[in-house]
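*Asks:* build me a model:
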Amino acid sequence: MAHIQLEPGQPGILGLFRFRPETAKPLAELADVLLRGPSTLSRGERELIATVVSRGNDCSFCASAHGAVASAQLAGGAALVEAAAQDIDQAPISDKLKALLRIASLVREDGRAADEAAVLAAKTAGATDLEIHDTVLIAAAFCMFNRYVDGLATFAPSDPASYANQARNIVDHGYLAVSRG
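*Replies:* Here you go, the predicted model:
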């Protein structure tokens, strides 16, 4: 049961977006730029970063929602997303993405933990300054989103199909459309 009165049937951040539309717009814009805007990282790769951070923060709604969006956009689907969330080093992903996921995981723990060695490893694996910047910002933003969703005890569906349906809508229309309902 959410800590505040939210519209029934609206899980996670969707209920919070309906509750306070004036904050929903800039939050959805941020998510849209970070996860869907122009980038040399694919949309699926950026969603995977959000998923790994959310999983590390034990945010069921965000991990499930963004995991579904990543699964819909990555060739390896749900199996690849699960492999990366379980063990970055053993996941069937590029060395560059592994290095970026390690940076995101460090940022999730403490922003200062993303040290020169982690950044050098990412650069050595081919990551650009922009990719490193965006990885850090995605990780930081998802720490905020995770705490927003969990701090207000929002509802997280247990049925994976509900996330898959929403994922298709996000893939097709983006986060701004979802924030407007």
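*Asks:* CA atoms for contacts and neighbours, from now on please.
*Replies:* Noted.
*Asks:* can you tell me which residues contact residue 167?
*Replies:* 65, 66, 68, 69, 72 (CA atoms under 8 Å, 6 or more residues apart in numbering).
*Asks:* if we go to 10 Å?
*Replies:* The contact partners of residue 167, by CA atoms under 10 Å, 6 or more residues apart in numbering, come to 64-73, 161, 173-174.
*Asks:* highest neighbour count among those residues?
*Replies:* Using other CA atoms under 10 Å as the neighbour test, these are led by residue 67, with 30 neighbours.
*Asks:* so that residue makes contact with residue 43?
*Replies:* No - here residue 67 lies out of contact with residue 43, judged by CA atoms under 10 Å, at a distance of 12.0 Å.
*Asks:* give me the common contacts of the two.
*Replies:* With CA under 10 Å, 6+ apart, residue 67 and residue 43 have common neighbours 49, 73.
*Asks:* could you look up the SS state of residue 41?
*Replies:* Applying DSSP: H, G, I helix; E, B strand; the rest coil to residue 41 yields a three-state assignment of coil.
*Asks:* measure it to residue 100 for me?
*Replies:* 10 Å (CA to CA, to the nearest Å).
*Asks:* neighbour count for those two, which is higher?
*Replies:* Under the criterion of other CA under 10 Å, the comparison of residue 41 against residue 100 puts residue 100 first, with 29 against 19.
*Asks:* for comparison, sequence B:
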Amino acid sequence: MAHIDLGIDEKQFPGITGPMRYRPETAKPLNELAEVLLRAPHSLSAGERELIAAYVSGRNECNFCCASHSAFAAAQLDEGYDLVDQVRADLDTAPISAKLRALLRIAGAVQVSGRHVTSDLVADARAAGATDLEIHDTVLIAAAFCMYNRYVDGLGTFAPAGRDAYAESARRVIELGYGAAIRVPEAEPAD
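*Replies:* Now for the predicted structure:
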């Protein structure tokens, strides 16, 4: 049970969807950020960017975000869950490009602390073909997911078990985007 009364059925609105329904005026910019970072046109595929979100969420031990973004990545990567599982289990041996591995190393450093991103990590990413935009957005995805993870876990929200619980959310996010997929009601105007 969540730490505060979100006014919802937690099993119907698990993870971040409950707090977003509770406070739609903050949900809007959070969803807009996720939409830009994870779905907007980019040189990294949506699946690769979702993989970064899943990787950081797993390192943060945020069950809901890791499971949901693993599902979103798997649904958009040709290799599906096999690749997501390999990356999460052992980044060094996962069958990914040198560029994606270097970007995930940057994301892992951000997860610890922004100050753990070194010039060497950035140079390695550039040497593997990463652009400044890809490095920038990797850092921002990792930082944003540290925030999203702490939001979800800090409120003690419910996380369904099993991959099947996230399949429908993956379909909705891919089809409709973040704002529409979680069905957040419009914020009431302030009096």
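*Asks:* so who does the residue nearest to residue 103 of the first structure when sequence neighbours are not counted touch?
*Replies:* Leaving aside its sequence neighbours, residue 103 of the first structure sits nearest to residue 114 (CA to CA, 6 or more residues apart in numbering; 5.7 Å). Neighbouring residues of residue 114 of the first structure by CA under 10 Å, 6+ apart: 102, 103, 104, 105, 106, 107, 108, 136.
*Asks:* in strands only, show me these.
*Replies:* Among the contacts of residue 114 of the first structure, none falls in strands (DSSP state E).
*Asks:* reformat those residues as TSV; add distance to residue 118 of the first structure and neighbour count.
*Replies:* Below are the contacts of residue 114 of the first structure laid out as TSV (distance: CA to CA, whole Å; neighbours: other CA atoms under 10 Å):
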residue	distance to residue 118 of the first structure	neighbour count
102	7	23
103	6	25
104	10	29
105	11	25
106	9	19
107	11	22
108	14	24
136	12	23
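*Asks:* nearest to residue 47 of the first structure among those residues?
*Replies:* Using CA to CA, residue 104 comes nearest to residue 47 of the first structure of these, at 12.0 Å.
*Asks:* against residue 48 of the first structure, how distant is the closest one?
*Replies:* From residue 104 of the first structure to residue 48 of the first structure the distance is 10 Å (CA to CA).
*Asks:* could you do residue 176 of the first structure as well?
*Replies:* With CA to CA as the criterion, residue 176 of the first structure and residue 48 of the first structure are 19 Å apart.
*Asks:* between the two, who's got more neighbours?
*Replies:* residue 48 (29 against 18).
*Asks:* ok, the more buried one touching residue 76?
*Replies:* No - using CA under 10 Å, residue 48 of the first structure is not in contact with residue 76; the gap is 11.5 Å.
*Asks:* what do those two both touch?
*Replies:* Joint contacts of residue 48 of the first structure and residue 76 (CA under 10 Å, 6+ apart) are 70, 82.
*Asks:* and the residue most central in space within the first structure, what does it touch?
*Replies:* By CA atoms, centre = their mean, the first structure has its centre lying nearest to residue 50, at 2.1 Å. Residues near residue 50 of the first structure by CA under 10 Å, 6+ apart: 31, 34-35, 44, 56, 62-63, 65-67, 70, 101, 104, 135, 138-143, 145-146.
*Asks:* and if you look at residue 184 of the second structure?
*Replies:* Residue 184 of the second structure neighbours (CA under 10 Å, 6+ apart): 17-25, 27-28, 31, 178.
*Asks:* again with residue 51 of the second structure
*Replies:* Counting by CA under 10 Å, 6+ apart, the residues that residue 51 of the second structure touches are 38, 45, 57, 66, 69-74, 76-77, 83-84, 87-88, 100, 104.
*Asks:* now the alignment partner in the first structure of it: which helix or strand?
*Replies:* Structural correspondence for residue 51 of the second structure with respect to the first structure (TM-score structural alignment): residue 48. Following DSSP states H and E, the helix or strand that holds residue 48 of the first structure is helix 43-56.
*Asks:* in the second structure, what stretch matches the longest helix along the first structure?
*Replies:* Determined from DSSP state H, the single longest helix within the first structure is helix 129-151. Mapping helix 129-151 of the first structure onto the second structure (TM-score structural alignment) gives residues 132-154.
*Asks:* with the first structure overlaid, how far apart is that stretch on average?
*Replies:* Compared with the first structure after fitting, stretch 132-154 of the second structure deviates on average by 0.1 Å (mean CA distance after the TM-score superposition for the first structure).
*Asks:* with neighbour count added, can I get the contacts of residue 184 of the second structure in a markdown table?
*Replies:* Below are these laid out as a markdown table (neighbours: other CA atoms under 10 Å):
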| residue | neighbour count |
| --- | --- |
| 17 | 22 |
| 18 | 26 |
| 19 | 25 |
| 20 | 22 |
| 21 | 21 |
| 22 | 18 |
| 23 | 17 |
| 24 | 18 |
| 25 | 16 |
| 27 | 22 |
| 28 | 17 |
| 31 | 19 |
| 178 | 23 |
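*Asks:* closest one of the residues you listed to residue 121 of the second structure?
*Replies:* Of the contacts of residue 184 of the second structure, the one sitting nearest to residue 121 of the second structure (CA to CA) turns out to be residue 31, at 29.0 Å.
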